[in-house]
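> Next one to model:
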Amino acid sequence: MTAVTFAQPGADANDGVAFELAEFIRDAANNAPRSLQTTLGPSEAGTPCDRRMAYKLAGWQQPNGGGDPLASVIGTGFHTWAAEAFSRPELGGRFLVEQHLTIAPPLIPGGHCDLYDTFYDRVLDWKCVGQYSYDKYRKEGPREQYRIQAHTYGLGWELAGRHPREVGLVIVPRQSARLSDIWVWTEPYDRQVAVDAIQRVATVNQLVSVLDPHHHPEAFGLIPAKPGHECTYCPYYRPGSKDLGDGCPGDLPPTT
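Sure thing, here's the model as predicted:
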């Protein structure tokens, strides 16, 4: 009997089966409901860049796909698993999972909150992150954008009749194989954090209305940008762009 030798049909994601499967994954990620969302969500209410927010509020085309989607796909998979795990009947309904919250329509219509712990009136949001972000958050605390997101969800729960006392982010490191590496940040719920964020969105939206970028795309230049290395993940980032209607150049600081 002759032994069958296994031959890999494609060495990497640039060839063969690996390439084809990667393209299916990319297409599914790019067409997921969250990727196609046209309104501002709670996770974007605290984006530090006014220009990025303005592009989104204007419904602008997105020249930058944001890079490889695998990290977000893995995060989505974890969210799906966690939603099932915390919805088990034996938990007695303690956790409210993936509930849709109305926040501040039409500017921020609402969003789905990952978890609400009814025992402690605690709002929780999962964040699956890489090692760099994990180490940075543990050392410096979470990004202000995520902090604002948590309080915005808190406002949504308050408007839904709950009495949130605390908001938190559950930081899950993608590279780790240990539950002991999960890190949780919490602070008391503060309605004003969410109110200030909503007011900022309203101010940027008013600016977009006055500047009318659909007829004057160069007017995006009058809206301040906050350039940084996060620009590479911005859907409106277009390196070297001279026409803000085509995208924002980002003005990235030099690397050292």
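
> make it CA atoms for all contacts and neighbour counts henceforth
Noted.

> Would you agree residue 184 is in contact with residue 173?
No. Counting by CA atoms under 8 Å, residue 184 sits too far from residue 173 to count as a contact (11.4 Å).

> So those two - more neighbours on which side?
Legend: neighbour count by other CA atoms under 10 Å for residue 184 and residue 173, higher for residue 173 (21 against 16).

> Thought residue 134 was touching that one, still the case?
Yes. Under the criterion of CA under 8 Å, residue 173 makes contact with residue 134 at 6.2 Å.

> from the chain's centre, how far out does the helix or strand containing residue 151 sit?
According to DSSP states H and E, residue 151 maps onto helix 144-159. Computed by CA atoms, centre = their mean, to the nearest Å, the chain-centroid distance of helix 144-159 equals 13 Å.

> Okay, buried residues for that helix please.
145-158 (16 or more other CA atoms under 10 Å).

> Using JSON lines, lay out those residues together with distance to residue 168.
Listed next are these as JSON lines, based on distance: CA to CA, whole Å:
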{"residue": "145", "distance to residue 168": "13"}
{"residue": "146", "distance to residue 168": "10"}
{"residue": "147", "distance to residue 168": "8"}
{"residue": "148", "distance to residue 168": "11"}
{"residue": "149", "distance to residue 168": "10"}
{"residue": "150", "distance to residue 168": "7"}
{"residue": "151", "distance to residue 168": "9"}
{"residue": "152", "distance to residue 168": "12"}
{"residue": "153", "distance to residue 168": "10"}
{"residue": "154", "distance to residue 168": "10"}
{"residue": "155", "distance to residue 168": "13"}
{"residue": "156", "distance to residue 168": "15"}
{"residue": "157", "distance to residue 168": "14"}
{"residue": "158", "distance to residue 168": "15"}
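
> Another for comparison:
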Amino acid sequence: MSAADVLAVLNGAPSAPQSNDGTYRGLREEPALWPEIREIIETNIATAPRSLQREVGPSELGTDCLRCLGAKLAGWTQHKGAAWLPFVGTCVHQRFEKTFDSLNKQGFDPDMKHRRFETEKRVTVGSIHGLAGGYDVHGSIDLYDREHACTADWKIVGSTTLKTVKAHGPSQTYLCQASLYGIGLEREGEQVEHMCIYFLPRNGLSLADALPVQMRFDPKPGLWALTRAQLMVTFMDLIEQSDGTDVRDAWIRSLPKSTGHCFDCGTWTPDHMNAIPELAGPAAGIPERWTKLTPLVEARYPQHNETENTEQ
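All right, here's what the predicted structure looks like:
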């Protein structure tokens, strides 16, 4: 503290604010360790089971982006960097999993049906079949409250999504996902009466900014999403059997994009094509008989008129 600061204090005046800029500049080094630390983190994110998943899941079936849905159903390779924001959400999910598991009565009974809360419950919501085979569609419910017969899904979202949900309700994607989870539970003989989606503020200071949404369980949105996916697979099989994979892929690329913002558009490449656009061959033409199939695939759930938002 300088002599001027001492005199200012004695005279009752506040001293000037102190800064650590000088100390910081004197100690600062190049962040040489950061590249390795970042690579470790991003590799961990990119190699997580969810990031490597190739089969479509409940969180994707309800999308209004037909192009991305077709690419996923066709098994195209997705080229995305390490997704930081979804990883933040995953960390929150893992902490909540421990929190609600600890609220169950502890004991040695392996029968989960005696417990109120079941976290990350794995369910089969349906199946999709094609000429090349088929698979069951699986998903994990964030929380199932057996006492109140309801599912709960945590959505860690930004302010834009919070505003949109408050104005228009949950997006079609979220609605179909919640419906599919209920379908999966009913297939196991569980009771489902309510679907809850809890929109938690990623940038808020407290849960006072959260937006809880509760709805009656309705299987119709989930069944619509499953039926639409099966229809698309059938169409893609017809095109491939008649004119080959190049024409099938061209049809997928011609499908309508989301009317909102889709983070996945532009990240897909068919496995048999070069990922570098400059090295790819000319795009295959699409016979008119196949373009007539496109309007038969609905982008929007008929009873859902709200604005879609796909913010991550």
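
> Overlay them and tell me the TM-score.
The TM-score (TM-score structural alignment, normalised by the length of structure 1) is 0.82; 234 aligned residues with a CA RMSD of 2.7 Å.

> all strands for the stretch 101-250 of structure 1, in order.
Using DSSP state E, counting those that start in this stretch, the strands of the stretch 101-250 of structure 1 run over 108-117, 122-129, 166-173, 183-188.

> Between those strands, which one is closest to residue 217 of structure 1.
Nearest to residue 217 of structure 1 among the strands of the stretch 101-250 of structure 1 is strand 108-117; the distance by CA to CA comes to 23.4 Å.

> related to what we said a few turns ago, what residues does the helix holding residue 151 of structure 1 touch?
42-48, 101-103, 110-111, 113, 123-125, 163-164, 167-169, 189-191, 193-195, 197 (CA atoms under 8 Å, 6 or more residues apart in numbering).

> Swap in 6 Å and give it another go.
Residues outside helix 144-159 of structure 1 that contact it (CA atoms under 6 Å, 6 or more residues apart in numbering): 42-43, 46-47, 101-103, 167, 194.

> Looking at the residues you listed, spot the one nearest residue 79 of structure 1.
Nearest to residue 79 of structure 1 among the contacts of helix 144-159 of structure 1, with distances taken as CA to CA, is residue 43, at 15.1 Å.

> and the closest one, what pairs with it in structure 2?
Using TM-score structural alignment, the partner of residue 43 of structure 1 in structure 2 is residue 59.

> quick one: residue 228 of structure 2 from residue 58 of structure 2, how far?
13 Å (CA to CA, to the nearest Å).

> Correction: the previous question concerned residue 115 of structure 2.
25 Å.

> Which one's more surrounded, those two?
Neighbour count, other CA under 10 Å: between residue 115 of structure 2 and residue 58, residue 58 has more, with 26 against 17.

> Might you report the residue contacts of the more buried one?
Per CA under 6 Å, 6+ apart, neighbours of residue 58 of structure 2: 139, 177.

> cool, and residue 65 of structure 1?
Residue 65 of structure 1 touches residue 235, counting by CA under 6 Å, 6+ apart.

> just to revisit the earlier point, switch the strands of the stretch 101-250 of structure 1 over to a markdown table; also include distance to residue 86 of structure 1.
Listed next are these as a markdown table, based on distance: least, CA to CA, whole Å:
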| stretch | distance to residue 86 of structure 1 |
| --- | --- |
| strand 108-117 | 8 |
| strand 122-129 | 12 |
| strand 166-173 | 14 |
| strand 183-188 | 17 |
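
> Out of those, which gets nearest to residue 70 of structure 1?
Using CA to CA, the nearest of those to residue 70 of structure 1 is strand 122-129, at 11.8 Å.

> Show me what counts as buried in stretch 161-169 of structure 2.
Under 16+ other CA under 10 Å, the buried positions of stretch 161-169 of structure 2 are 161-162, 164-165, 169.
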